[in-house]
Structure formats: C-alpha cells, structure tokens
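> output the structure for:
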Amino acid sequence: SVRFDAAFVQAGVCGPSRMSTYTGRYVGSHGVTWNRVPLPVEQPTLGDYLATAGRKLHLVGKTHVIADTAGLQRLGVAPGSPGWRHHASGGFVEVDRIEGHGPPGAESGYAEYLRAHGYAGADPWTEHVVGANGPDGTTASGWFLRNVHLPARVAEEHSETAYVTGRALRFLAEQGQEPWALHLSYVKPHWPYLAPAPYHRRYTADDMLPVKKRASELDAPHPVVAAYMQMEESQTFARDEVVRQVRPVYMGLIEQLDHHIGRVIQALQDSGQLEHTLIVFTNDHGDYGGDHHLGEKDLFH
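Okay, the predicted model is just below:
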C-alpha cells in the first residue's frame, strides 16, 4: 500500500472538492466553486477518461454532481437522452445514488428499502435515519447537533452506511469475474451527526484529542475569519459541551464506516479479486469540530 501524507483536498466544501477529484483540476479551473454549482459540460471527468478505454465507471453513493443544463441545452443535447444522463451523472453509471442531504429520490432505492424493512411513512429517512426518539416520544431531529447524544431510530443494519455497502456488494456479485470499476462513495461521517446504536456511544469525550484552538486566535482575526466565527455552527462548537458530545459520535460513525469497508474487502478476498483490485481511499473534507473556534467544514482559518 502507498500512503500520500502530503495530499490535501482542494476545497473545504463537498461539491468543489469532489469535482476536483473527478476532473483532476483545481476549483478555479473546473468552475464548481460551491455546492449546487453545475459542473460545466466541457469538463471531462474520470468516467469520461475511462470510457475512452472502453470501461464504465459505476457509482454507489454520493457525488454532489449538478448537471450543467444550460450548457447541455446550448449544445442541443436532448433532456433524458443518453448524453444528457451521462453528463448529469458526472460520467458515472449510476447503480444507486444517494446524497444524504435530504430524503432519497428516485435515483436511489433507499426509501423503498426502508419501507420494506418496517420503517413506514411518507419520509422514513427523516423519521428514522436522521431522527431519534425524543423524551416525549416525538421525533428528535438530528439536525443542528441538538440531539447528537441520541441513537438514530434506524437499526445499524439498515442505516445509510449499511445500505450503501449492501448495494455495492450486490453490484460486485453481479459482475462476477468481469472487469469493473466502482466509485463507492459513503455519506457518513457527515452531518447530521446522528449514529445508530451501538455507534452513538462507542466513544466518550475522554477518548478524544483536545480541541486545537488558542485564545489568541480571537484577538483581531481577519474580518472574514471573524465573520465565520459568528456563524451558528462556529458558535455552537464554541461550547465545550457540544464538542464533548459531537466528537465521540463523529468517531463512532467512522468506526461504523471502517466495519463496512471491511465487509467489501472481505467480499473481494472471498471472490479471489482482492489481489487484482486497486483500492483508493480518499475523502472530500473533514470537519473542524471546534478547532480554531470554527465548526463544520466550509470555512477556513
């Protein structure tokens, strides 16, 4: 294995960072400067490069790709055509696309999967995946870090991470011994930080490294940084009790991810493909988690 210790993400926001990974370009080059900014139609992606070699790049999970509808219309690409779908998918062949920012849409089977496993309702994702049982029996939302200490209602084996893994394992089984390429892109660890049991309490604050911040960072900071420090997520993470609750859950979500990646590696080993498979572990960003008096990840210091 090779570890790249000097590699850095090109943006602290999901979309721009991912587009740099997919295109091999800096943010200022590919033009996706923030989330929900379309990927310009003229930007080739990893899927396009593999296509020139006669290979398809499949997707299970998250991408943040937004179609450049204006560019496609300008080029006369018909909505719904193969060319349109190829670009709208970022060059991927979508097996199951789940972004994790809201209820899964038609591009994912997760909502129906949840209903089939007893999680009823019009929006089982909100009710069970990012919802917990509140003290009065109502749904306690996982958003805004207010209920991070509670376990998600969904059982671990039906969580987003488990579902995405299961869908990837099905894909691998369907390929048999044929050559394949898969972008297995997990949602977690990501807000809302609500972990299923037992991962919501695998760690305590005593297991965490101290927050990296100095009082001097509050003395006459750059105006942009000062503004970031006043944002809700930074103000929330400025409270020690929040940091002591969120960081252990964040680590629990990482441990859950490790477990399910292990399932994929075991499947490759069982099928005899592991020694012939190139596995690239990467991510789009991390979270400040209170470091430098900041929260979330779309800021800088």
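> okay, CA-based contacts and neighbour counts for the rest of this
Will do.
> residues in contact with Ser108?
Contacts for Ser108 were tallied using C-alpha atoms under 8 Å, 6 or more residues apart in numbering; they are Asp96, Arg97, Ile98.
> what residues are up against the residue nearest the centre of the chain?
Nearest to the mean C-alpha position of the chain, by C-alpha atoms, centre = their mean, lies Val187 at 3.0 Å. For Val187, the contact set (C-alpha under 8 Å, 6+ apart) comprises Gly61, Lys62, Ile98, Glu99, Gly100, Glu160, Thr161.
> reduced to three states, what does it come out as?
coil (DSSP: H, G, I helix; E, B strand; the rest coil).
> likewise for Glu94?
strand.
> can you give me the neighbour number for it?
Residues near Glu94, counting by other C-alpha atoms under 10 Å, number 20.
> kindly report the same for Glu157.
When neighbours are counted by other C-alpha under 10 Å, Glu157 registers 12.
> repeat for Gln175
The number of residues near Gln175, taken as other C-alpha under 10 Å, comes to 11.
> same check on Gly121?
13.
> where does it sit: helix, strand or coil?
Per three-state DSSP, Gly121 ends up coil.
> so who does it touch?
Contact analysis of Gly121 by C-alpha under 8 Å, 6+ apart lists Arg115.
> here is the second sequence; please produce its structure so I can put it next to the first one:
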Amino acid sequence: MKKQPNFLFIMTDQHRADHLGCYGNKIVKTPNIDKVAATGTRWDRFYVANPICMPNRASIMTGRMSSLHGSRHNGIPLSHDHTTFVELLREAGYSTALIGKSHLQSFTGLPATNAYTPNEKLHTPPTPLRDAFKNNRHGSEYDLEDTTKWERPLAERIDDNFYGFEHVEVATDHGDHAGGDYLLWAKQQHPDFESLVGKENALPFEGMEAPQAWRTAVPEALYSTNWIAQQSEQWLADQTKTDKPFFLKMSFPDPHHPFNPPGKYWDMYDPADMELPASFGKGELPPLVAMREAMENGTDPRDNQSPFAVTADETRNILALTYGLITMVDDAIGRVLEQLETLGVADNTIVIFTSDHGDYMGDHGLMLKLLMHYQGLIKVPFIWSDPTQSADQPLCSELASSIDIASTILARAGVQAYNGIQGRDLFNSEPPLAAIVEEDSQRTMTGFDKPQRVRTVVTERYRMSLRQGEDWHELYDLENDPDEMNNLFDDPDSQSVKHELMETMVRQMIELQDRAPLPAYRA
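Take a look at the predicted model:
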C-alpha cells in the first residue's frame, strides 16, 4: 500500500495575496514561503468563501459555505454537528494537531451584538424555542476558546478531540494581545508578562504613528509567532517517533492588527519605501465618502475591528509594520521547514499555505476588513507544494475558493469525502463558472445605517456585489480596471454584462445549495 503523505497546513491571518514575494511584491522579504511556491503550485485567483475570520475558517474546516455551516460571522461558533475534514483524516489513521490560532469559537467573552428581543405584545416562547436551531451553540462546549475563562490549557478541557484535532495548543487574539495557551506559556517564561503587553507598556518610538500601532515591549522570543514555531517543531519531533502520517495545522495570528512587530521586525522596513495603492483615496461610494469624512472630523475612533479611512503617512507606516510581521512569520516558517528536513520527513510532507482573508491596506484609502469586497480583501494566497509530485503547473489562474481546501486534502490523502462537502479537488476537477463570497455583518459600521448582507460573484473577468436593502451595488471589469475604481453597475453600456452576471450568480448559488443530509428512505 502506498504510503500516505504528511501535511503541514500553514495559515496566516488577514494576509493579502500581494504581500508575498512570490506574488510579485518586491519589498517584503518572504524567502521561505517563496521557496514553497517555487517547488509547487501557486493560485493567483483564490477567493475566500467569507472575508471574516470565523466564517471562513469554518468553511476551510468543513468545505462548505457559511450559509450552510451556520457560522455566518464572528460570534457564531462552528457547530460540533458539522463534520470536518480533519475528523476524516484522523479516522483514516492520521495524527492531527492544531498549533496557533483556531478561531472556530469566540474568544472575546463579550456579549453578543444581536439578541432575541421579547415582544411585550406577544406571547414569548421559552429560551429553547427562540431559535430555529435547538442546538444553538450557546452551551459550555462552545466556550472553549473564551480567553476570559482560560485558566488551564485547552488540551486539559477536552477529550483529545477538538473538531478532529487530537493535539491542540491555541493562541487567541492578535499582536501582543494574544492569549490562550500561548499566554499561559508566556507567563511561565516571564511571571510579570502583563507588564510588557499593550500600548500602555509600549517602548518609546517615533515615525510610525498610526491607528493601532505601538512598539511592543514583548521580546521576539516571547512573541506568539516564535511560540507557534517552537511548539510546532517539538510536536513534529514527537510525532516522527511514531509510524503514523500526520496533519499539522500551524496557524499564525499575524499579520492581523494591532501593528506591533517585536524586536528587529519593528523597524525592518522603511515607510518611505512603501508605495500607496493606485486607488488610494479614490472612489465615491457612500461608505468611502463617509469614512473619509469621519477621519477628517475625528468622529471615527479607528481603534476597533471596523474598517476606517487612513492618511497617506498612516498607510505607509502600517504597510511597513505589516511587512515586519509578515517577515517574522516567514522566518518562523523557515524554522519548521528546516525541522521537516532534519527529521527526514520533508520528502513526504505536502506543504500548504493560505490565509483566512485579506486587508484593504490602503486600497481606496481604507484599512482592515469588512463590507467592501475589493480584491485585497477577498483574494488570498494559496500555495500547494507536494514533493512526491512534479510541479508541472507552477501558476494556476483557475478560479478557486477556500471551500476547495478540504476536498483537495482529502483526495490527496486517499480519503473519501462526506456527503454535502461543496468544495472541489483542485487537481482533478473543472473550475466553476464563478466564485461566490458571502458576508453577513452583525453591527452597524461607519458609512452604513444598518448591518449589511452582501453577496459577491467573481468570474474570470468581473466582480459584482449585491447588498440587501441598499440602493447602490457594484460591478467592476477586473481585466480593464484591476484596481476597481470604475463602478459599472448603473452604466447603460454594461447592463447586458450585469444581467449575465446576475444569472451566473443565481446558477452558482443554486449549485451551492445543501445536499445534506442524505435521505433515510427511498421515496
């Protein structure tokens, strides 16, 4: 029987595709990720199923759209009733491990933004009947990633099974605010670790002023990126003492904001070398105008998870700091790749690299994510390097989605997928007519008067986004307008294209309707 391959599945967080050397960036240093790309296949049209952390991470785990697995936005955990591809790998004999960021459950401990509101004029049903789902994911089994309750390691609070992972060491949150198992470790190394964390304890700095940016006092050796690499190296060393194939998900919280790379990575890049996006400050869509005005009059706090407008100097500073975070992650990846070589398993280990979503990073003068489906947000890197197979297709321009990851890994492992999986095996199937991106926001943000529901369709040439309850929508010709500055939705000469895209979107959404569960009886 042919030996099953090992998998090293690397994820970053809020990482644009064009913020890697192998994707054409001439400034950021990512030699280790570039090396993986040079020995495998790199997709340049790989789209998220949802541009938010929890929903897209759940889509990667299940191979299903967020409208099906139900984790529509942050704050809704992935239900244990949904099968993950990792569970199938484990059942097939794989050792499975998750080291780093999980975010399949909420970690803030903050109250929900949306709640069931009793109507005093009507009879109010009891709590168990207030949701369409009786198992509405509100029990203690969905509080496992809550940082406010993290008094002992996650591994001690589960039965060796966390969505299919038998080994778990989790880092929650981002930057020097990271918590979870990582924070327990950091406090063991430095009992007064809290004195190093946060803007209030930051080291003095000049020239990098920007929202959510400070020079962290946490040293490189105690930063979460280093911990993830260290723990991954150790787990691999322990795992190779067995004869079982392995699947390791190594998931970094960076380069997500706050922007505080530690040590030498803080000033590794000069803001003066950063180029502003071609679309910087351009665009007259209602939220763009509103966010620019809020920045100018000081009414937007710019210190939370919502998108906000930035100045040119702030953009250059944030880009420089983000590149520092990315290079630190790349250095950590290099250590783990070297460990595979040292342990003698590199020649049978498939290395996969991707991110959960992108970031505006100055596109149209915006920062962060949510609501506006520009390419920098919905298009992410995806790299697959299989040392046992020749890389006869170094660049793939077929449309692909994060829901395809599960199917592709299962197929390569020789494991049959479950009924209802929506993604395709990227190496043995035809590309779809279009990629669909879903987003359901849970709160009102600058430029909007209500939470948004957005559906986007991306084809070989176009991107169209429709919004519930709004009188404006978007349509861009990506071939002639790659920076998405000319909205054609109401253009008289583009109506036939719009109608074709409407039909394509409907057809693709029908294709993505659920085929689970299987029937119990023949009709």
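> of the contacts of Val187 of the first structure, buried ones?
Applying 16 or more other C-alpha atoms under 10 Å to those, the neighbour count classes Gly61, Lys62, Ile98, Glu99, Gly100, Glu160, Thr161 as buried.
> quick one: what's aligned to the last one in the second structure?
Right, Thr161 of the first structure. Using TM-score structural alignment, the partner of Thr161 of the first structure in the second structure is Thr225.
> do the same with the third one
With the correspondence set by TM-score structural alignment, Ile98 of the first structure lines up against Ala171 in the second structure.
> can you check the first one too?
Structural correspondence for Gly61 of the first structure with respect to the second structure (TM-score structural alignment): Gly100.
> measure its match to Asn50 of the second structure for me?
Distance, Gly100 of the second structure to Asn50 of the second structure, using C-alpha to C-alpha, to the nearest Å: 21 Å.
> what is the longest helix seen in the first structure packed up against?
Using DSSP state H, we find that the single longest helix of the first structure is helix 240-270. Judged by 3 or more C-alpha pairs under 8 Å, 6 or more residues apart in numbering; DSSP states H and E, helix 240-270 of the first structure is in contact with helix 160-175.
> the helix it packs on vs the second structure, average distance?
Compared with the second structure after fitting, helix 160-175 of the first structure has a mean deviation of 0.7 Å; criterion: mean C-alpha distance after the TM-score superposition for the first structure.
> can you give me the strands for the first structure?
In the first structure, the strands defined using DSSP state E lie at 58-61, 93-97, 131-133, 139-141, 182-185.
> a markdown table for those, including distance to Ala173 of the first structure?
As requested, the strands of the first structure are arranged in a markdown table below (distance: least, C-alpha to C-alpha, whole Å):
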| stretch | distance to Ala173 of the first structure |
| --- | --- |
| strand 58-61 | 14 |
| strand 93-97 | 13 |
| strand 131-133 | 32 |
| strand 139-141 | 36 |
| strand 182-185 | 13 |
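> which one, of these, ends up nearest to Val27 of the first structure?
When the strands of the first structure are compared by C-alpha to C-alpha, strand 182-185 sits nearest Val27 of the first structure, at 20.2 Å.
> so the spatially closest residue to Leu475 of the second structure that is not a sequence neighbour: helix, strand or coil?
With C-alpha to C-alpha, 6 or more residues apart in numbering as the criterion, Leu475 of the second structure has its nearest non-adjacent residue at 4.3 Å, and that residue is Met464. Counting by three-state DSSP, the backbone at Met464 of the second structure sits in strand.
> burial measure for Met464 of the second structure, as a count.
Using other C-alpha under 10 Å, Met464 of the second structure is surrounded by 23 other residues.
> does it touch Leu501 like I think?
Yes: applying C-alpha atoms under 8 Å, one finds Met464 of the second structure in contact with Leu501, separated by 7.4 Å.
> Ala181 of the first structure maps to what in the second structure?
Using TM-score structural alignment as the criterion, Ala181 of the first structure maps onto Phe247 of the second structure.
> surely its match and Ala97 touch.
Yes: with contact defined as C-alpha under 8 Å, Phe247 of the second structure counts as touching Ala97 (6.4 Å).
> against Ala140 of the first structure, how distant is Val164 of the first structure?
Val164 of the first structure is 24 Å from Ala140 of the first structure, by C-alpha to C-alpha.
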